[in-house]
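Engineer: Quick one: sequence and predicted model below, then my questions.
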Amino acid sequence: MNYQFIRDLQGRPIAQFDMGCETFSRWFSEELGDNQQQISTLFAAIQQLQSEQIKEYVLPGMEITLVLDPDEVEVRSKTLDFDAPDELPEGTELYDQESMSGCGLDDFIRVLSSWRDFVDGR
């Protein structure tokens, strides 16, 4: 998973992930931001997952939901929760690559650690 962190003109942290992981860009930038308390809560949830105290952790956001389990992480736009019309024209496919992304838990831990250091100014 390739990414970079930058700051916008107002100094807000922005995450930029490669194609296929665009939802992570939005989740880190818009949902998590520089909320150190939420970052700490996520690390605590990861610890609980790894020690098998919990089987899943769900963090609903304003527009994107984060789901952690012992192996994988998924970020999913809430727009995907709306049902598509039952009958679509033949050959029509719904594009959701910018609305959902996933990765392994270990990869997510590395990115989250880097994000924490970036927003903390380390």
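Structural biologist: Received, thanks.

Engineer: only C-alpha atoms for contact and neighbour calcs from this point on.
Structural biologist: Will do.

Engineer: and the host helix or strand of Gln16, what does it pack onto?
Structural biologist: Per DSSP states H and E: Gln16 is located in strand 13-17. Under the contact criterion of 3 or more C-alpha pairs under 8 Å, 6 or more residues apart in numbering; DSSP states H and E, strand 13-17 touches strand 3-7, helix 22-26.

Engineer: Second structure follows, compare the two:
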Amino acid sequence: MNIQLLDKKVAIFESTLSLVYKHGFHGTPMSLIASEANVATGTIYHYFSSKEELIVELFIYCRKVTNEYIFLEDEKLEYKERFKYIWNRLVDYYVKNKEIFWFVEQFYASPYLQQKKTYLLWCG
């Protein structure tokens, strides 16, 4: 994927995270996301067919970056030490990234979770 296009998608994700943190899912219209990300509303629809798709893909993105941070360790650790290491990394990550923590918590308590399951089944 083109770097410029990837940057726009990440800007859309970051803007959405910030706005959902401040206003919740329903208080965050696509026009506000576009304005905050410095892109046209049509640009968002180039990447995502709907707000629901944006939210689901943002959740997948958040889980991906969270997991990349948590599972950074390369050493061979015993089960107990590995558990502590992963748990501490998770807590550390969410303390440093409150917007992602808040988004994931809202997502799990929302109807978007079912849409994610349907989306993943459809996409394979």
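Structural biologist: It's in. Just so it is clear, the model here is predicted, and its values are computed rather than measured.

Engineer: Can you calculate the TM-score here?
Structural biologist: Once the chains are laid over each other, their TM-score by TM-score structural alignment, normalised by the length of the first structure reads 0.34; 66 aligned residues with a C-alpha RMSD of 4.5 Å.

Engineer: Out of the helices and strands packed on strand 13-17 of the first structure, which gets nearest to Gln38 of the first structure?
Structural biologist: Minimum separation from Gln38 of the first structure across these (C-alpha to C-alpha) falls at helix 22-26, 15.8 Å.

Engineer: Report all helices and strands that the closest one contacts.
Structural biologist: strand 13-17, strand 72-77, strand 100-104.

Engineer: Tell me who's in contact with Gly102 of the first structure.
Structural biologist: The neighbourhood of Gly102 of the first structure, defined by C-alpha atoms under 8 Å, 6 or more residues apart in numbering, consists of Cys21, Glu72, Val73, Glu74, Val75.

Engineer: if I look at it, how far off is Gln37 of the first structure?
Structural biologist: Relative to Gln37 of the first structure, Gly102 of the first structure is positioned 23 Å away (C-alpha to C-alpha, to the nearest Å).

Engineer: which residues in the first structure form helices?
Structural biologist: 22-26, 36-50, 105-119 (DSSP state H).

Engineer: how much does the last one deviate in direction from strand 3-7?
Structural biologist: To tie it back to what came earlier, the one meant is helix 105-119 of the first structure. When axes from the mean of the first three to the mean of the last three C-alpha atoms, to 10 degrees is applied, the directions of helix 105-119 of the first structure and strand 3-7 differ by 20 degrees.

Engineer: in helix 105-119 of the first structure, what's buried?
Structural biologist: Residues of helix 105-119 of the first structure classed as buried by neighbour count (16 or more other C-alpha atoms under 10 Å): Leu105, Phe108, Val111, Leu112, Trp115, Arg116, Phe118, Val119.
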